[in-house]
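Participant: got a sequence here, can you model it:
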Amino acid sequence: MTTTGTVPATPAELRRLVAAGRWTGPTAGLLDGYQQANLVVVPQDLAYDFLLYCTRNPKPCPVLAVTEPGDPTVRLGATTADLRTDLPRYRVWHHGEQVAEPTDITAYWREDAVGFLLGCSHTFEGPLRAAGVPVRYAEESAAPPVYVTNVPTRPAGRLSGPLVVSARSIPARLVPRAVEITSRYPAGHGAPVHIGDPAALGIADLGRPDFGPPPVVEPGDVPVFWACGVTPQLALPAVRAAYTITHHPGHMFVFDHTVDEGPAGLTG
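Facilitator: Next comes the predicted model:
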């Protein structure tokens, strides 16, 4: 991970460091309270199907912003930024096969590209911590474990696939508080989709996530699962579009507004 050695004080500062190649690490745990977002970029001929997929699956895919075809600039409230350079790391697919994990997608951007920013669960971690609900992460990675479930999402056009969830271990007595707090943030996936037994989601071994580090579990903890923005990364490759681009798990876009302020307006 490339960093400057200091934690950026504002989202704008973070984006400047990212664009300069001086911050390529995860954004989890950074800038508590600011709205973070997942990225999906698809060709224009797939954009309607993807928007419909998000509309039918708002828990894993809460849409925050959509760009005009070919325009890499996202404008939402006070935030104006370039989707090609302002996330720390990306994933690029060609015809359903992953071909690169760059820190800049300028070379992969096309004239018909449509960018979507989707809400992220890192958004509600600041409010959880502020309320005294611990957010436990493995020392080697400031990110939650992420699992592919056996729960299907609602298909839309050419898109279908399983629900993906992120998990956090919450002290049993604080689970109701965690549910109450996260339900306030639908742009961060909202309330949990499941509490308790991982097997109910088809997760055979909580200690072996599909993405991210193993969970940190302390005595008296209960596993709590939220819908995750990695969900589209399983649905999109099967379409075998000429190209698709997403964020690398844990490496998000960060807006200038906090989750409690909200943006001044929702625009492309």
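
Participant: hey, let's count contacts and neighbours off CA atoms from now on
Facilitator: OK.

Participant: burial of E125, as a residue count?
Facilitator: 23 (other Cα atoms under 10 Å).

Participant: now H257
Facilitator: H257 has 19 nearby residues by other Cα under 10 Å.

Participant: just checking, what packs against the helix or strand containing it?
Facilitator: Element membership of H257, judged by DSSP states H and E, is strand 253-258. Contact here means 3 or more Cα pairs under 8 Å, 6 or more residues apart in numbering; DSSP states H and E; on that basis strand 253-258 packs against helix 11-19, strand 34-43, strand 79-82.

Participant: apply 7 Å and report the result again.
Facilitator: Strand 253-258 is packed against helix 11-19, strand 34-43, with contacts defined by 3 or more Cα pairs under 7 Å, 6 or more residues apart in numbering; DSSP states H and E.

Participant: quick one more, to check against the first:
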Amino acid sequence: MTKKFLVIVGPSASGKTELMNRLTRDSDLYRNVISTTTRPKRENEVDGVDYHFVNISTFDQRMQNNEFVETGRAYSSWYGTEYTSLFPNNDHRIPVMVLEPEGAETIRNKLKNHFGITVYLTASRETRVARIIERFCEGTSTLEQTSKRISQTCLELDSWEDAVNAHIKIESENESDLTDGIESINQLLTLDSQPQLELERRNKNKEGNAISKRLTQECQSILETIKLDKLKTGMGLKMFIANIDTLIQNIKTSEHSEICPSNS
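Facilitator: The predicted model follows:
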């Protein structure tokens, strides 16, 4: 029997969790697939509801036992989708997963006889940086995690579209964008056969940027000295991003000089 499933992919702070929550909260049609992760549990999270939180040895053992449909690593933590979480018995709701591009491709290949829709969710860099900083101000993200996410956010936006296969793209700047996107998702899942891809993968590596580590260090240095209340304002955020843009250019120039020193 052909089963339907929905995969959401997108860069950090693009609204993936909010989209999944709205789909599963506002409709009996969808069900959240609870992933397993080695990431530390945040203060507002519940084990078995947000994620299945396990240590690295337990995760490794489950990998060896082939209990995962797919696994991936993000921000130094492992994530995986277990077979038992994907299509449990006597539950006919459409499973919804938030995955990295590589995990989405693995799911597509392993479940190619089923009806799967992949959603690519994105937002402007300013919106995403603002969301990342908001998490930091709320205490749900550490300084190191925040610096790393901001660094990747400022570097990865263009490369993400080259790294995914997706049937629909949603720009999630506000709540109404998600509402319109959900309507489009519902329409796609009523079709008798899978639609054509809107985005096709051209680059298998969505990261691969040599300057990311240096930029992360610089972001952390700025965040350690800046006043958070200034970052919450629109002007403060624009100035922060402008500083990041300058850092990127300086690091790129430095990298180029090290690789291609001038003959003097």
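
Participant: can you give me the TM-score here?
Facilitator: Superposed pair, TM-score by TM-score structural alignment, normalised by the length of the second structure: 0.26. Supporting alignment: 110 aligned residues with a Cα RMSD of 6.1 Å.

Participant: pick the most buried one from the helices and strands packed on strand 253-258 of the first structure.
Facilitator: Sort these by mean neighbour count, taking mean count of other Cα atoms under 10 Å, and strand 34-43 sits at the top with a mean of 26.

Participant: so that strand versus helix 11-19, what angle?
Facilitator: Relative orientation of strand 34-43 of the first structure versus helix 11-19 (axes from the mean of the first three to the mean of the last three Cα atoms, to 10 degrees): 40 degrees.

Participant: relative to R177 of the first structure, how far out is V66 of the first structure?
Facilitator: Here V66 of the first structure is placed at a distance of 33 Å from R177 of the first structure (Cα to Cα, to the nearest Å).

Participant: about what we covered before: quick one, the strand holding H257 of the first structure and strand 34-43 angle?
Facilitator: Put simply, strand 253-258 of the first structure runs at 140 degrees to strand 34-43, going by the same axes, to 10 degrees.

Participant: show me what counts as buried in the host helix or strand of C54 of the first structure.
Facilitator: If you go by DSSP H and E, C54 of the first structure is part of helix 44-56. By neighbour count on 16 or more other Cα atoms under 10 Å, the buried set for helix 44-56 of the first structure is 44, 46-47, 49-54, 56.

Participant: tell me, how many residues neighbour the residue nearest to H194 of the first structure when sequence neighbours are not counted?
Facilitator: Spatially, and ignoring its direct neighbours in sequence, H194 of the first structure is nearest to F225 (5.2 Å; Cα to Cα, 6 or more residues apart in numbering). Counted with other Cα under 10 Å, residues neighbouring F225 of the first structure total 23.

Participant: tell me what the host helix or strand of F225 of the first structure is packed against?
Facilitator: Element membership of F225 of the first structure, judged by DSSP H and E, is strand 221-227. For strand 221-227 of the first structure, the elements it packs on are strand 162-171, strand 194-195, judged by 3+ Cα pairs under 7 Å, 6+ apart.

Participant: dump the helices and strands packed on strand 253-258 of the first structure into CSV; add distance to T182 of the first structure as well.
Facilitator: Listed next are those as CSV, based on distance: least, Cα to Cα, whole Å:
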stretch, distance to T182 of the first structure
helix 11-19, 22
strand 34-43, 13
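
Participant: A100 of the first structure: which of the ones you listed is closest?
Facilitator: Across those, A100 of the first structure has its closest neighbour in strand 34-43 (14.4 Å, Cα to Cα).

Participant: for E224 of the second structure, which non-adjacent residue is spatially closest?
Facilitator: Computed as Cα to Cα, 6+ apart, the closest residue to E224 of the second structure that is not its neighbour in sequence is L143, at 7.9 Å.
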